[in-house]
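Peer 1: Requesting a structural model of the entry that follows:
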Amino acid sequence: MDRLAEYRYESAAEAAAIRTSLRETVAMAGLSGERCDDVALMASELMANTLRHTDTPQPRLTLDRTGEQLRVTVTDRDCSHPAPLPQDPSRSGGNGLRIIDVLADRWGTRHHDGLGKSVWFTIALPAWAAPPAQRPRGARSEERGAPKRIDRTLATD
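Peer 2: Prediction:
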């Protein structure tokens, strides 16, 4: 696993700056257009959740490349289990995990023995963006559309 970026934040303004930086880093890793926006949006939702629902000083966001995918993880000191809220069209907000469930290839949580939790999601990279040793034979240097989403189950790490 290659660490591409690591951030700590304490405010919505810092989270917004991270979103911009993260989008640029994700683009350099091989995603483009809408998928870059998807990663930035999902990361923003996770950062907003930690700011809104925990008392964690300086939660941490990491971006890692694991073979053919990018993994974003947000870690805080709160031990509660996050769960998507039921859909309510009259409510503004409260849809972050539902958005992640739709846009991410996989997502889940990991608890750290009373020391907090991490919420993570993964997004597949296009075949041409994989490290050379892991590229499928004949992979070209252009994106061929968004990956198909098959797994929509809650995955835990």
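Peer 1: okay, CA-based contacts and neighbour counts for the rest of this
Peer 2: Fine.
Peer 1: since we're on Arg71, how many residues are nearby?
Peer 2: 21 (other CA atoms under 10 Å).
Peer 1: OK, contacts around Leu70?
Peer 2: Leu63, Asp64, Thr122, Ile123, Ala124, Leu125 (CA atoms under 8 Å, 6 or more residues apart in numbering).
Peer 1: Output these as TSV; include the columns distance to Val26 and neighbour count.
Peer 2: TSV is the format used below for the contacts of Leu70 (distance: CA to CA, whole Å; neighbours: other CA atoms under 10 Å):
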residue	distance to Val26	neighbour count
Leu63	9	23
Asp64	10	19
Thr122	12	22
Ile123	10	24
Ala124	11	24
Leu125	10	23
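Peer 1: Could you single out the nearest of those residues to Ala29?
Peer 2: Leu125 (8.1 Å; CA to CA).
Peer 1: Looking at the contacts of Leu70, which is nearest Ala12?
Peer 2: Leu63 (18.8 Å).
Peer 1: Tell me where this protein has helices.
Peer 2: According to DSSP state H, the chain carries its helices in the segments 12-29, 33-53, 96-103.
Peer 1: Now do the shortest one: which elements does it pack against?
Peer 2: For helix 96-103, the elements it packs on are helix 33-53, judged by 3 or more CA pairs under 8 Å, 6 or more residues apart in numbering; DSSP states H and E.
Peer 1: what helices or strands is the helix it packs on leaning on?
Peer 2: If you count contacts as 3+ CA pairs under 8 Å, 6+ apart, helix 33-53 packs onto helix 12-29, strand 69-76, helix 96-103.
Peer 1: Sequence B follows; please return its structure for comparison with A:
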Amino acid sequence: MKYLRVLAVLAFLVIVQTTLLPRLFPWLPLAPAFLYLVVLSFRLPRNFLLTAGLWSGLVQDILVGEVFGLTMFTNYIAMAVVWEFKDDLLDNAVVTCGVRVVIATLVQEFLTAFVYYIYSAGSGHISNTLQISAGLNLLSNLLLYALFMLWLRLRGSEKVSAFLEARS
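Peer 2: Have a look, this model is predicted:
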């Protein structure tokens, strides 16, 4: 019951991500649910973070009509890798979260490109597609992260550190 609100927010963000944002910004693949998962990696225990990654991937796979569960798979692996990136490696929580966004985005893009490469039986050139797709997704996720940090900063400077430093 404690984490039900988090799952509801994730489901709402996935719905917005798959329905509204492609209409408003068709050239930019914004992923607020994925960014929210990365930010939650500071606050949630590992088992629930992985469950939340699976949940958001399941909702997105159902909405998009993906039968292979690719988003569930990539979200789960990306959150497992992000969780292993230590909080105390860098002194600044904002920079640590930004590095986690980069790591999670690249892991997700590499896994997606690899699965599509295997699915096409190795007939295509993976490097060109991966460079464009990963660069665009990384740029959009970092832009969304910068806007989120700016929004937290406008609410108050203590809100940023309090939001990122809290652990359940």
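Peer 1: Superposing both, give me the TM-score.
Peer 2: Here the TM-score for the pair of chains, by TM-score structural alignment, normalised by the length of the first structure, is 0.38; 85 aligned residues with a CA RMSD of 4.3 Å.
Peer 1: on that earlier part again, dump the contacts of Leu70 of the first structure into JSON lines; add distance to Ile18 of the first structure as well.
Peer 2: Converted to JSON lines, the contacts of Leu70 of the first structure look like this (distance: CA to CA, whole Å):
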{"residue": "Leu63", "distance to Ile18 of the first structure": "11"}
{"residue": "Asp64", "distance to Ile18 of the first structure": "15"}
{"residue": "Thr122", "distance to Ile18 of the first structure": "18"}
{"residue": "Ile123", "distance to Ile18 of the first structure": "18"}
{"residue": "Ala124", "distance to Ile18 of the first structure": "21"}
{"residue": "Leu125", "distance to Ile18 of the first structure": "21"}
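Peer 1: Which of those residues fall in strands?
Peer 2: Leu63, Asp64, Thr122, Ile123, Ala124 (DSSP state E).
Peer 1: May I see the buried residues of the helix or strand harbouring Asn128 of the second structure?
Peer 2: Per DSSP states H and E: Asn128 of the second structure is located in helix 126-155. The neighbour-count check on helix 126-155 of the second structure (16 or more other CA atoms under 10 Å) flags 130, 133-134, 136-142, 144-145, 148-149, 152 as buried.
Peer 1: Leaving out the residues flanking it, which one is nearest to the residue positioned nearest the centre of the second structure?
Peer 2: In the second structure, the centroid-proximal residue (CA atoms, centre = their mean) is Phe34; its distance is 2.3 Å. Excluding the flanking residues, the one nearest Phe34 of the second structure by CA to CA, 6 or more residues apart in numbering is Asn75, at 7.7 Å.
Peer 1: do the same with Val101 of the second structure
Peer 2: Closest to Val101 of the second structure by CA to CA, 6+ apart is Val38, at 6.2 Å.
Peer 1: mind checking which helix or strand the one you found is in?
Peer 2: Going by DSSP H and E, Val38 of the second structure is part of helix 32-40.
Peer 1: Give me the helices and strands touching that helix, please.
Peer 2: helix 4-15, helix 46-64, helix 70-84, helix 93-119, helix 126-155.
Peer 1: wouldn't Asp37 of the first structure be in contact with Leu22 here?
Peer 2: No: between Asp37 of the first structure and Leu22 there is no contact under CA atoms under 8 Å: 9.9 Å.
Peer 1: before we move on, back to that, measure how buried the residue nearest to Phe34 of the second structure is and give me the count.
Peer 2: Asn75 of the second structure: 28 neighbours (other CA under 10 Å).
Peer 1: For it, give me its contacts.
Peer 2: Phe34, Gly53, Leu54, Ser56, Gly57, Gln108.
Peer 1: Are any of those buried, and if so which?
Peer 2: Buried among those (16+ other CA under 10 Å): Phe34, Gly53, Leu54, Ser56, Gly57, Gln108.
Peer 1: nearest to Ile15 of the second structure, of the residues you listed?
Peer 2: The closest of these, once distances to Ile15 of the second structure are taken by CA to CA, is Ser56, at 9.7 Å.
Peer 1: That closest one and Ala33 touch, don't they?
Peer 2: Yes: checked against CA under 8 Å, the pair Ser56 of the second structure and Ala33 is within contact range at 7.2 Å.
Peer 1: shared neighbours of these two, which are they?
Peer 2: Leu10, Val14.
Peer 1: ok, and what's touching stretch 49-64 of the second structure?
Peer 2: With CA under 8 Å, 6+ apart as the criterion, stretch 49-64 of the second structure contacts 7, 10-11, 14-15, 18, 33, 37, 40-41, 67, 69-76, 79-80.
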